[in-house]
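# quick one, structure for this:
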Amino acid sequence: MNSRANQLKAFDRLLTIMDELREQCPWDKKQTMETLRHLTIEETYELGDAILDNDLQEIKKELGDVLLHIVFYSKIGSETNDFDIADVCHSICDKLVHRHPHIYGDVKVTDEADVKRNWEQIKLKEGKGKTSVLEGVPKSLPALVKANRIQDKVAGVGFDWEQPHQVWEKVEEELAEFKHEVDQGNTDAMENEFGDVLFSMVNYARFLKINPENALERTNKKFTKRFQYLESKARSLNKSLKDMTLEEMDVFWEEAKKL
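Coordinates of the predicted model:
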């Protein structure tokens, strides 16, 4: 691994290149925070894909892309004298020190749960004009991720179940209510109850230390791999999937499950 001196030298190199690109490259000169925003989101998802694939070389590349965006935003901020990369670094350093009083202060904790509770309580005190821990959950998060963050947030201030079996009982209760609305055929009520089922399942996953987003994405990848195997087998037989029976497709599907 590189020494701290080499790490700082590499970061300085990136800052220098960013200065040069912003001054000399037609594309980089035109960018604003607004034009970079959707690209940043895309890069973050690409990093997430690499992490799920456990591809360490790809993770390294994607981390570089995300870091570039952080430096880019900071460069733009410096041009209007609002903030620069040093301000960004000091801001997160100050926040980390303040939110870890068990490391940088005299607060005592016994486990991770204590740390999380302290974190949320400190955040609530920090928020100017904020009256809810949920105000820190971004509105634009995907619904599944948002549900998980909401439950994390409220658990951090003590609003939580005590045992996993209690959460599972809630899942069963919500499933029964969903089934009732399905039997009634009320589409709006079905959607409402289905949302409750998903929310309760996310909560149960949290109790089991399962990340629901990762779990669902693993299933997406698994299904995609198996379906693409099915497609390739159909092509090898010069057949179209729509011309095959479910029984024929199931043979290849079972083969795919063994791969």
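# going by C-alpha atoms from here, please, whenever you check contacts or count neighbours.
Will do.
# list the buried residues in stretch 103-118.
115-118 (16 or more other C-alpha atoms under 10 Å).
# let me fix that, I meant to ask about stretch 77-86.
For stretch 77-86, by 16+ other C-alpha under 10 Å, it's 77, 84-85.
# and this one, please, so the two structures can be compared:
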Amino acid sequence: MSDRYTLDDLLYLMQRLRDPQHGCPWDLEQDFASIVPHTLEEAYEVADAIAMQDYPQLSGELGDLLFQVVYYAQLGREAGHFDWEQVVDGITRKLVRRHPHVFPDGNLHTPAGTLAIEADQVKQRWEEIKAEERAEKAAQPQQLSLLDDVPAALPALSRAQKLQKRAASAGFDWSEAAPVVAKLSEEMDEIREAIAEGDQQAVAEEVGDFLFCAVNLARHLKVDAETALRDGNAKFERRFRYIEDQLAQAGESIEQAGLARLDQLWDEAKRAGL
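All right, here's what the predicted structure looks like:
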């Protein structure tokens, strides 16, 4: 069996793909923006493999995601913005800085076990350091918003949770879940009012408020909203497929079955633990 390829080999492969004379025509056409959809797709495929606990598949998906980072690094090198070494150096320095409880003197090679710290202190210090970093980035700190670096391209549920968490770091938050439950009920009432008024734009706005509040409740209950909805999607899919299978076995058409029959099969799927 031949020796395994290394990260250096992957970096070399990327250079070959982007070689102006002998590279891959498709790869040569790509730029930062055109690669973004592929990066998002690969990240979701990583999440799917984890959700299915398919670890052999996860290994391959992580490779695909790593290749995306290598791709951006190559594009950055060609444009003179940055290179792979700067990417690695930057993340390493940032993580050393954000973990003073592990690297108390700011040195990556600090001997382990030289400083103990509680988990709550770690979280608090992490937020403090990130706030310091955001302030350092701002040319005019007085105009800096806490929300400035929350990526707009995040999935909506994840972004809502991150926006809320960032606001909470400044004290803009309820201290417990009960008021959030009450707010969720209030948002539902506002949806009903908008429906009664026949104002579709208001309906859409109120539904958005309801979803944002639902994410807030999930956060207070220490539930990741994006993961919870992914799990909910998977549950719906399992139960709907059960309905399709049962109807197919009975020689019935799902279009002709009727809602009562579909509800009956849905309840069967629930009782079956699907």
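# got a TM-score for the two of them?
The TM-score (TM-score structural alignment, normalised by the length of structure 1) is 0.85; 253 aligned residues with a C-alpha RMSD of 2.7 Å.
# about what we covered before: of the buried residues of stretch 103-118 of structure 1, which is the nearest to Glu23 of structure 1?
Nearest to Glu23 of structure 1 among these is Lys116, at 43.4 Å by C-alpha to C-alpha.
# ok, and the closest non-adjacent residue to that closest one?
Gly156 (5.7 Å; C-alpha to C-alpha, 6 or more residues apart in numbering).
# work out for me the element the residue mapped onto Tyr204 of structure 1 from structure 2 sits within.
When structure 2 is aligned by TM-score structural alignment, the residue opposite Tyr204 of structure 1 is Leu217. In the assignment (DSSP states H and E), Leu217 of structure 2 maps to helix 200-220.
# average offset of that helix relative to structure 1?
On superposition with structure 1, the mean distance recorded for helix 200-220 of structure 2 (mean C-alpha distance after the TM-score superposition for structure 1) is 1.7 Å.
# same deal with stretch 237-248 of structure 2?
Mean for stretch 237-248 of structure 2 is 1.8 Å (mean C-alpha distance after the TM-score superposition for structure 1).
# what stretch of structure 1 does that stretch fall on?
So stretch 237-248 of structure 2 sits over residues 224-235 in structure 1, by TM-score structural alignment.
# would you pull up how far that stretch lies from the middle of the chain?
29 Å (C-alpha atoms, centre = their mean, to the nearest Å).
# buried residues, that stretch. List them.
226-227, 229-231, 233-234.
# want to throw these into JSON lines with secondary structure?
Putting the buried residues of stretch 224-235 of structure 1 into JSON lines (DSSP: H, G, I helix; E, B strand; the rest coil) gives the following:
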{"residue": "Arg226", "secondary structure": "helix"}
{"residue": "Phe227", "secondary structure": "helix"}
{"residue": "Tyr229", "secondary structure": "helix"}
{"residue": "Leu230", "secondary structure": "helix"}
{"residue": "Glu231", "secondary structure": "helix"}
{"residue": "Lys233", "secondary structure": "helix"}
{"residue": "Ala234", "secondary structure": "helix"}
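# what about the helices in structure 2?
In structure 2, the helices defined using DSSP state H lie at 7-17, 25-29, 32-51, 55-79, 84-98, 119-137, 156-168, 178-197, 200-220, 225-249, 259-271.
# nearest to Val150 of structure 2, out of those helices?
Across the helices of structure 2, Val150 of structure 2 has its closest neighbour in helix 156-168 (6.9 Å, C-alpha to C-alpha).
# that closest one packs against which elements?
Packing contacts for helix 156-168 of structure 2, counted by 3 or more C-alpha pairs under 8 Å, 6 or more residues apart in numbering; DSSP states H and E, involve helix 200-220, helix 225-249.
# among the ones you listed, which is nearest Ile191 of structure 2?
Across these, closest to Ile191 of structure 2 is helix 200-220 (C-alpha to C-alpha), at 5.4 Å.
# list the helices and strands that closest one packs on?
helix 156-168, helix 178-197, helix 225-249.
# point to the residue nearest the middle of structure 2.
In structure 2, the C-alpha nearest the mean C-alpha coordinate belongs to Ser158, at 5.7 Å (C-alpha atoms, centre = their mean).
# got the contact list for that one?
Going by C-alpha atoms under 8 Å, 6 or more residues apart in numbering, Ser158 of structure 2 touches 225-226.
# now the match of Tyr204 of structure 1: how far from Arg230 of structure 2?
Per C-alpha to C-alpha, to the nearest Å, Leu217 of structure 2 is found 17 Å from Arg230 of structure 2.
# again with Tyr55 of structure 2
Relative to Arg230 of structure 2, and taking C-alpha to C-alpha, Tyr55 of structure 2 is found at 19 Å.
# same check, this time on Arg97 of structure 2
34 Å.
# neighbour count: these two, which is higher?
A side-by-side neighbour count of Arg97 of structure 2 and Arg230, using other C-alpha atoms under 10 Å, places Arg97 first with 20 against 14.
# neighbours of the match of Tyr204 of structure 1, how many?
Number of residues near Leu217 of structure 2 (other C-alpha under 10 Å) recorded here: 22.
# out of everything not next to it in sequence, what's closest to it?
Of all residues not flanking Leu217 of structure 2 in the chain, Val180 sits nearest, at 5.8 Å (C-alpha to C-alpha, 6+ apart).
# map that neighbour onto structure 1.
Using TM-score structural alignment, Val180 of structure 2 sits opposite Val167 in structure 1.
# and if you look at His81 of structure 2?
Match for His81 of structure 2 (TM-score structural alignment): Asp82.
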